[in-house]
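S.K.: Need a 3D model of the sequence below.
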Amino acid sequence: MASPRVVSRRRRRTQASSSKKEKEDDTKCENCGSGDFGSKLLLCDDCDRGFHLFCLRPILASVPNGSWFCPACCSSNRRRRRSNTPLSLSGFPLVQTKIIDFFRIQRSTEKAACQGTIHKKRRRARSLATSKKRRRLLAFSPTEDSARRLEQMASLATALTATGAEFSNELTYIHGMAPKSANCSDYEKGGMQVLSREDTEALNLCKDMMRKGECPPLMVVFDPIEGFTVEADKFIKDMTIITEYVGDVDYLQSRENDAGDSIMTLICAADSSKSLVICPDKRSNIARFINGINNHTPEGKKKQNLKCVRFNVDGEARVLLVANRDISKGERLYYDYNAYEHEYPTEHFV
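M.R.: Modelled structure (predicted):
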């Protein structure tokens, strides 16, 4: 599959004719009319017109994989199938059996066997937040209405299906990538904070609830500018665990030229060959669709209502997204993509 073209990359092609080079140097964005930011000026593989990544709707965070066609050239069904935009947004069927299969939810017979234990754990988890000074993590509180939970899961299934990913709620270790033994929190440069026993219980409770179809109270909503976004579907308390950031675990050095826009640091090691990242392009959960703030504006920073924190959990590195304040129903979720490393370009984020 051909790679997408950006102006800066095309200028480095030595086989291009001088007249073509001059034409490429004059390429301007069809939306804003500027020829600046050449590395972000994406060229359509059909009409050869240029578009800034941040001028497209929804905004593209990075150069996509494969061939790329502008919105005008995607109008026919033939182009729509070949291009990676626009996404197919047909809703996932609101059929309980299909959603159970998609999320591999534990069947009711298995759920009944563990129900008493789970309720005991849930009461214990709530008690962790009785003292504000202790700042214990809280397990999320699922929506009580099972029909509404079905809609929440269907919204996530729609987003995952549209982006060509399957659901996973755990870190995955694939042959040919980083093995599970490579995920050692001791490799973290400067050390990694240990998740306490009580907070680990809250995390495990979240995992148990998810396995039983009791998902966090969130809806995935498609926005014409931001793309897929995540909204709170009920009030969420400060310090609530929203989700774990999951996907395939790989070595950073294997992903340095990866075009993915959702890669998350798992371990930042003093020995760079041991640094690990999470790649959610093939297997992921709702964390992939939570957007980042614009680090360059006060308004962008005010939107932040989650924090991204890495923990040592039983000797392994894990990444959690946690509410850093109370979140109202209907509020969109945002966190700082550059909390650890200032490498993600957010200046054009809404």
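S.K.: all contacts plus neighbour counts: C-alpha atoms, from now on.
M.R.: Will do.
S.K.: so how far is Leu87 from Thr229?
M.R.: Counting by Cα to Cα, to the nearest Å, the separation of Thr229 from Leu87 is 14 Å.
S.K.: Sequence B follows; please return its structure for comparison with A:
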Amino acid sequence: MKRRVKKYKSINDIINHVIKPAVVVEYEVDDDDEYKDTVCDECGSGDRDHQLLLCDKCDKAFHMTCLRPIVVRVPIGLWFCPTCSDHPPQLKSFTQTKIFDFFKIKKCTASPVKRISPQDSRKRRRLMVHHKKRRRLLPFIPSEDTERRLEQMGSLASALTSLNMEYSDDLTYSFDMAPRRANLASNEKGGMQVLTKEDTETLEYCSTMLRRGECPPLRVIFDSCEGYTVEADGPIKDMTLITEYVGDVDYIKNREHDDCDSMMTLLLAPNPSKSLVICPDKRGNIARFINGINNFTPESKKKQNLKCVRYSVNGECRVLLVATRDIAKGERLYYDYNGYEHEYPTHHFV
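M.R.: Got it, this is the predicted structure:
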């Protein structure tokens, strides 16, 4: 064995790996003398040998922090260095026609402006008086400039294409993964908060805007250290619904040895074999490129501007990413992936 391999002892270890990346995981190391004097091909140092990865093709070694983008955890299965990797070429630009085809946009029109009557305004003020602690989700506001929206969608299309992914804005169920009937919010351990009627309407309204080609003001960019990441391309208000986390739905037990770094918890059942995760490695949306952070450190907490919250929507579990404060243009988006312990009941957040 040439590399350090992550070792799971039980299904709980797998759940902790998916939900609590900050948990310390033991590694099994081979003390074979053949790799005793291995040094990093990038920096030339043999220090921090516990961080060295050996390419399964050329046998060259690299520190996880010397790679670009940095490898944040030991890969499971075969690993190839950047030279030996067969990554599909990144597309630099998309025409308007190709963008429309990529996102299956039929017609791109402006969002209808909702006029608030004086009666509705007075009613809303009365509701705010009686429900001061209740905060409702806000729909995202697309950029008014059509050209800018095309650039935003083009950045997402390029990132998805570079990872050989298809665009999807819904949870998908394949015959060889978990069936849709497995996604029952009633199976959630300890129960799950039901999304209110008003917030459900906001979710549907955002989905309608996406189908018209009106995306949230976000741009996918590539960073040499963080890889693909997402930044705000316009101001975003607190409590704005950014996006839904989507992808293929599968049982956690089927993903024990999956090296995808973006799996998201969907359902935690009392019986671990019925727990579900979202796997955006083949299909997904912009949520795939929003970075999760370890909020156990003060510096990381300062970065957090989104919250990952799970809701029951029409009896199914859904994962929403919501702004926790006002976000300025140019600010990168980060959600807290260590929020599991305090995620329920979610009234502490909403």
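S.K.: Superpose the two chains and report the TM-score.
M.R.: The TM-score (TM-score structural alignment, normalised by the length of structure 1) is 0.80; 313 aligned residues with a Cα RMSD of 3.0 Å.
S.K.: on that earlier part again, the more surrounded of Thr229 and Leu87 of structure 1?
M.R.: Counted by other Cα atoms under 10 Å, Thr229 of structure 1 and Leu87 do not tie: Thr229 has more neighbours, with 20 against 15.
S.K.: What's the match for that one in structure 2?
M.R.: Under the alignment (TM-score structural alignment), Thr229 of structure 1 pairs with Thr229 of structure 2.
S.K.: and the helix or strand hosting its match, what does it pack onto?
M.R.: Assigning secondary structure by DSSP states H and E places Thr229 of structure 2 in strand 227-232. Other helices and strands packing on strand 227-232 of structure 2, by 3 or more Cα pairs under 8 Å, 6 or more residues apart in numbering; DSSP states H and E, are strand 218-223.
S.K.: what's the mean deviation for the strand it packs on versus structure 1?
M.R.: Once fitted to structure 1, strand 218-223 of structure 2 is off its aligned match by 0.3 Å on average (mean Cα distance after the TM-score superposition for structure 1).
S.K.: what angle sits between that strand and strand 227-232?
M.R.: 150 degrees (axes from the mean of the first three to the mean of the last three Cα atoms, to 10 degrees).
S.K.: Can you give me the buried ones in strand 218-223 of structure 2?
M.R.: By neighbour count on 16 or more other Cα atoms under 10 Å, the buried set for strand 218-223 of structure 2 is Leu218, Arg219, Val220, Ile221.
S.K.: dump the residue contacts of the third one.
M.R.: If I follow you right, that is Val220 of structure 2. Applying Cα atoms under 8 Å, 6 or more residues apart in numbering to Val220 of structure 2 gives the contacts Gln152, Ser155, Leu156, Ala159, Tyr228, Thr229, Val230, Glu231, Ile286, Phe289.
S.K.: Could you give the number of residues near the second one?
M.R.: Yep, that's Ser155 of structure 2 we're talking about. 24.
S.K.: same deal with the first one?
M.R.: For Gln152 of structure 2, the neighbour count with other Cα under 10 Å is 20.
S.K.: what's near enough to touch it?
M.R.: Cys215, Pro217, Leu218, Arg219, Val220.
S.K.: Dump these into CSV; add distance to Asp250 of structure 2 as well.
M.R.: Output for the contacts of Gln152 of structure 2, formatted as CSV (distance: Cα to Cα, whole Å):
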residue, distance to Asp250 of structure 2
Cys215, 27
Pro217, 30
Leu218, 28
Arg219, 28
Val220, 26
